[in-house]
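Trainee: Structure for the following, please:
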Amino acid sequence: MKQWNGRKTMVCLLVIFICLLTAVTAAGQFYRAEALVTDFSRKNMPPCLTHPFGTDWMGRDMFARTMTGLSMSIRIGLLTAAVSTVTAFFLGLLAASMGKVVDGVVIGLIDLVMGIPHILLLVLISFALGKGFKGVVVGISLTHWTSLARLIRGEVLQLKESQYVKIARKLGHGGFETALKHMTPHLLPQLFVGLVLLFPHAILHEASITFLGFGLSPEQPAIGVILSESMKYLTMGKWWLALFPGLFLVAVVLLFHLTGEMMSRLMDPGFVHQ
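Mentor: Presented below is the predicted three-dimensional model:
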């Protein structure tokens, strides 16, 4: 029972969380067309059996719009987290394996990016690229790699003291080649966990800049667009326009966060026998 309550229970929860996130993504694709359908005969309907999340001022079904918006956020989060992880991986390897000059340049770049508030830099990049999907993806990708890059750099510096790495260097392999070929297998767990943990940050920042008007197009049923549009109707008693999308956004972010934490614990050697 002890083994089941520890590692196996966490694996089961991890599978459930992944299935829930996959279901939300699939539901968003399924309701994509319905999220854009307008019907003024059913506008501003509160939650009911036919419309669990109610309808908005144009008669659009809020459940369909919420699922579509969450699906879009998850896909953007996956793409930007992957780009950020790859960027962090290569910059971390370069910093730790290519000498003091390259290390100083990469560390300076990390400090520069981390020294500017995330949301401000994200808004500037997105605005400079014309906003929309491209601006959001590039902006998030260029602002979320720094912490993971520092972690990768630290791991590579430790691995450089390993015996097999020193032997590879003596055989004539270059610093970056040695790091790429011989250290990458040891870095994969950190990269995978880092990829998952970047998801919630990417999703929240996508919703934030879209809410502020610097992200996705207003025509798209994104969560940030839905929340931004609902603000003017809250004082009129249309509470469901913001409540359900906001709650589901928080739930998805928490699922990603818990999934990342569980994966981190499962990959921890100290947790193997629990």
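Trainee: For the rest of this, base every contact and every neighbour count on C-alpha atoms.
Mentor: OK.
Trainee: Residue 142 and residue 82, how far apart?
Mentor: 11 Å (C-alpha to C-alpha, to the nearest Å).
Trainee: more neighbours, those two?
Mentor: A direct count of neighbours by other C-alpha atoms under 10 Å for residue 142 and residue 82 places residue 82 higher, at 21 against 18.
Trainee: Make sure that one is actually in contact with residue 194.
Mentor: No. The pair residue 82 / residue 194 is not scored as a contact, 9.5 Å apart, by C-alpha atoms under 8 Å.
Trainee: Chain neighbours aside, what residue packs nearest to residue 97?
Mentor: In space, and not counting its chain neighbours, residue 97 is closest to residue 175: 5.1 Å by C-alpha to C-alpha, 6 or more residues apart in numbering.
Trainee: actually residue 198, not the one I typed
Mentor: Residue 198's closest residue in space is residue 81 (C-alpha to C-alpha, 6+ apart), at 5.5 Å.
Trainee: Okay, and the one you found sits in which element?
Mentor: Element membership for residue 81 (DSSP states H and E) is helix 62-97.
Trainee: how about the next helix-or-strand element following that helix: buried residues?
Mentor: Later in the chain than helix 62-97, the nearest helix or strand by DSSP H and E is helix 99-115. By neighbour count on 16 or more other C-alpha atoms under 10 Å, the buried set for helix 99-115 is 103, 106-107, 110, 113-114.
Trainee: follow-up on the earlier one: ok now do the residue nearest to residue 198, which residues does it touch?
Mentor: Residue 81 makes contact with 141, 144, 195-196, 198-199, 202, according to C-alpha atoms under 8 Å, 6 or more residues apart in numbering.
Trainee: Pull out the buried members of the residues you listed.
Mentor: For these, buried by 16+ other C-alpha under 10 Å: 141, 144, 195-196, 198-199, 202.
Trainee: which residues of the protein fall in helices?
Mentor: 2-3, 9-30, 62-97, 99-115, 118-128, 132-141, 146-159, 163-170, 175-178, 184-211, 223-234, 240-266 (DSSP state H).
Trainee: just those: most buried one?
Mentor: Greatest average neighbour count among the helices of the chain goes to helix 62-97 (a mean of 24), per mean count of other C-alpha atoms under 10 Å.
Trainee: Same list (the helices of the chain) but as JSON lines, adding distance to residue 274.
Mentor: Shown next, in JSON lines, are these (distance: least, C-alpha to C-alpha, whole Å):
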{"stretch": "helix 2-3", "distance to residue 274": "6"}
{"stretch": "helix 9-30", "distance to residue 274": "11"}
{"stretch": "helix 62-97", "distance to residue 274": "30"}
{"stretch": "helix 99-115", "distance to residue 274": "37"}
{"stretch": "helix 118-128", "distance to residue 274": "38"}
{"stretch": "helix 132-141", "distance to residue 274": "36"}
{"stretch": "helix 146-159", "distance to residue 274": "25"}
{"stretch": "helix 163-170", "distance to residue 274": "31"}
{"stretch": "helix 175-178", "distance to residue 274": "35"}
{"stretch": "helix 184-211", "distance to residue 274": "19"}
{"stretch": "helix 223-234", "distance to residue 274": "39"}
{"stretch": "helix 240-266", "distance to residue 274": "10"}
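Trainee: Another sequence for comparison is provided below:
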Amino acid sequence: MNRRQRTLLFIFLAAAGLLAVAVGGILLGSDKIATHLELRNSAPSWEHPFGTDWLGRDMLTRTLKGLTLSIVVGIAASVSSVVIAMTLGLAAATMGKAVDRIVGWLTDLFLSVPHLVTLILISFVLGGGAKGIIIGIALTHWPSLSRIIRAEVMQLRNAEYVQISRHMGRSRWWIATRHLLPHVLPQFAVGLLLIFPHAILHEAAITFVGMGLSPHQPAIGVILSESMRYLSTGMWWLAFFPGLCLLLMVRAFDTLGENLRRLADPHSSHE
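Mentor: Here you go, the predicted model:
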């Protein structure tokens, strides 16, 4: 298999695994995450592969539902962040020097503060929950992608067909939406998949410290936070399996994004 075939195989395997997690989390019923005190603190077994918690809830079901919730929150936050990056990147490269300076100042401002610190502040101001996390991730993860899009558009705007449209009296908005935007759509897809792992990890981190999703939701951050109180009693499975699944899902999305980036790169797509 050449590199292109291996890349396509990795993309298929990663997408299939993530789709299986999402479908499993949606289709699984809520009966296994109901309280069953007679099954509490059960170690992993054939009936409960991930064991049960202190309330007798099946940890496999809770983990799959938590991963599904993380996927939904991560997709919403990533799409919002990429849309912001696309909009500001196009505006900086096409709307004149004043807009370029403003966007550059905003980019430097957000890059000067660690993502997690800004995300905690935004989530705290908005009262936490899914809304606070989505808005916080969207407002903190756009600067790097925005710079890439700006640099690419700066090269494209000097193309001959763009210059012809400008001499024909076309507006900057028309040129940006008709000529420039179609060329940066691959960056939209790749940026979405590369931002997504960061969105999931930051969502879990914020939820872990109690400023994210509600404790009543089966989120991975909630599960890991609750399990810390029981690790000293030997209930290792409460943190091990959810944490491992979160790591594998993030790695799968990272692999998916990296391989799509290779396909979109003209220098490596034909190797």
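Trainee: picking up where we left off before, let me see the contact set for the counterpart of the residue nearest to residue 97 of structure 1 in structure 2.
Mentor: When structure 2 is aligned by TM-score structural alignment, residue 175 of structure 1 is paired with residue 172. Residue 172 of structure 2 makes contacts with 94-95, 166, as judged by C-alpha under 8 Å, 6+ apart.
Trainee: Keep only those that stay in contact in structure 1.
Mentor: For those, the contacts that are reproduced in structure 1, applying both residues aligned by TM-score structural alignment, their matches' C-alpha atoms under 8 Å, are 94-95, 166.
Trainee: Looking at these, which one is closest to residue 257 of structure 2?
Mentor: Nearest to residue 257 of structure 2 out of those is residue 94 (C-alpha to C-alpha; 27.6 Å).
Trainee: hang on, the closest one packs against residue 176?
Mentor: Yes. Here residue 94 of structure 2 reaches residue 176: they are 7.1 Å apart, a contact under C-alpha under 8 Å.
Trainee: For residue 209 of structure 2, see how far away residue 124 of structure 2 is.
Mentor: 11 Å.
Trainee: same thing with residue 44 of structure 2?
Mentor: Taken as C-alpha to C-alpha, the span from residue 44 of structure 2 to residue 209 of structure 2 is 27 Å.
Trainee: what about those two, which has more around it?
Mentor: Ranked by neighbour count (other C-alpha under 10 Å), residue 44 of structure 2 and residue 209 place residue 44 first, with 16 against 12.
Trainee: Give me the aligned partner of that one over in structure 1.
Mentor: With TM-score structural alignment as the criterion, residue 44 of structure 2 matches residue 47.
Trainee: what's the distance between the closest residue to that match other than its chain neighbours and residue 197 of structure 1?
Mentor: Spatial nearest neighbour of residue 47 of structure 1, chain neighbours left out: residue 54 (4.0 Å); criterion: C-alpha to C-alpha, 6+ apart. Separation of residue 54 of structure 1 from residue 197 of structure 1 (C-alpha to C-alpha) stands at 32 Å.
Trainee: Find me the equivalent region of stretch 141-149 of structure 1 in structure 2.
Mentor: Aligned by TM-score structural alignment, stretch 141-149 of structure 1 falls on residues 138-146 of structure 2.
Trainee: swap in stretch 93-104 of structure 1?
Mentor: Following TM-score structural alignment, the aligned partner range for stretch 93-104 of structure 1 in structure 2 is 90-101.
Trainee: Now tell me what touches the matching stretch from outside.
Mentor: So stretch 90-101 of structure 2 is in contact with 103-104, 149-151, 153-154, 157, 172, 176, 181, going by C-alpha under 8 Å, 6+ apart.
Trainee: any chance of these in CSV, plus distance to residue 252 of structure 2?
Mentor: Formatted as CSV, the contacts of stretch 90-101 of structure 2 follow (distance: C-alpha to C-alpha, whole Å):
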residue, distance to residue 252 of structure 2
103, 32
104, 32
149, 25
150, 28
151, 28
153, 30
154, 33
157, 35
172, 39
176, 34
181, 28
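Trainee: who touches residue 42 of structure 2 in this structure?
Mentor: Residue 42 of structure 2 neighbours (C-alpha under 8 Å, 6+ apart): 51-53, 56.
Trainee: Give the aligned equivalent of residue 185 of structure 2 in structure 1.
Mentor: Match for residue 185 of structure 2 (TM-score structural alignment): residue 188.
Trainee: Can you measure across stretch 26-46 of structure 1, start residue to end residue?
Mentor: End to end - C-alpha to C-alpha - stretch 26-46 of structure 1 spans 25 Å.
Trainee: And that stretch, what's buried?
Mentor: 27-29, 31-32, 34-36, 38, 42-46.
Trainee: Please identify which of the residues you listed is nearest to residue 235 of structure 1.
Mentor: Closest to residue 235 of structure 1, out of all of the buried residues of stretch 26-46 of structure 1 and judged by C-alpha to C-alpha, is residue 44, at 13.4 Å.
Trainee: residues in contact with the most centrally placed residue in structure 1?
Mentor: Nearest to the mean C-alpha position of structure 1, counting by C-alpha atoms, centre = their mean, stands residue 199 at 1.8 Å. By C-alpha under 8 Å, 6+ apart, the contact list for residue 199 of structure 1 reads 74, 77-78, 81, 253, 256-257.
Trainee: 7 Å instead?
Mentor: Shown here is residue 199 of structure 1, whose contacts under the criterion C-alpha atoms under 7 Å, 6 or more residues apart in numbering are 77-78, 81, 256.
Trainee: now the residues you listed as CSV including distance to residue 219 of structure 1?
Mentor: CSV is the format used below for those (distance: C-alpha to C-alpha, whole Å):
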residue, distance to residue 219 of structure 1
77, 20
78, 22
81, 25
256, 27
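Trainee: farthest pair in those?
Mentor: Comparing all pairs in the contacts of residue 199 of structure 1 by C-alpha to C-alpha, the longest separation belongs to 81 and 256, at 11.9 Å.
Trainee: Against residue 4 of structure 2, how distant is residue 263 of structure 2?
Mentor: 7 Å.
Trainee: which stretch among the helices of structure 1 comes nearest residue 272 of structure 1?
Mentor: For the helices of structure 1, proximity to residue 272 of structure 1 was assessed by C-alpha to C-alpha; helix 240-266 is nearest, at 7.0 Å.
Trainee: Can you check which part of structure 2 that closest one sits on?
Mentor: Matched against structure 2 by TM-score structural alignment, helix 240-266 of structure 1 falls on residues 237-263.
Trainee: Using the aligned residues only, give the average distance of that stretch to structure 1.
Mentor: For stretch 237-263 of structure 2, the mean deviation from structure 1 after alignment is 0.4 Å (mean C-alpha distance after the TM-score superposition for structure 1).
Trainee: What is the distance between that stretch and the centre of its chain?
Mentor: 11 Å (C-alpha atoms, centre = their mean, to the nearest Å).
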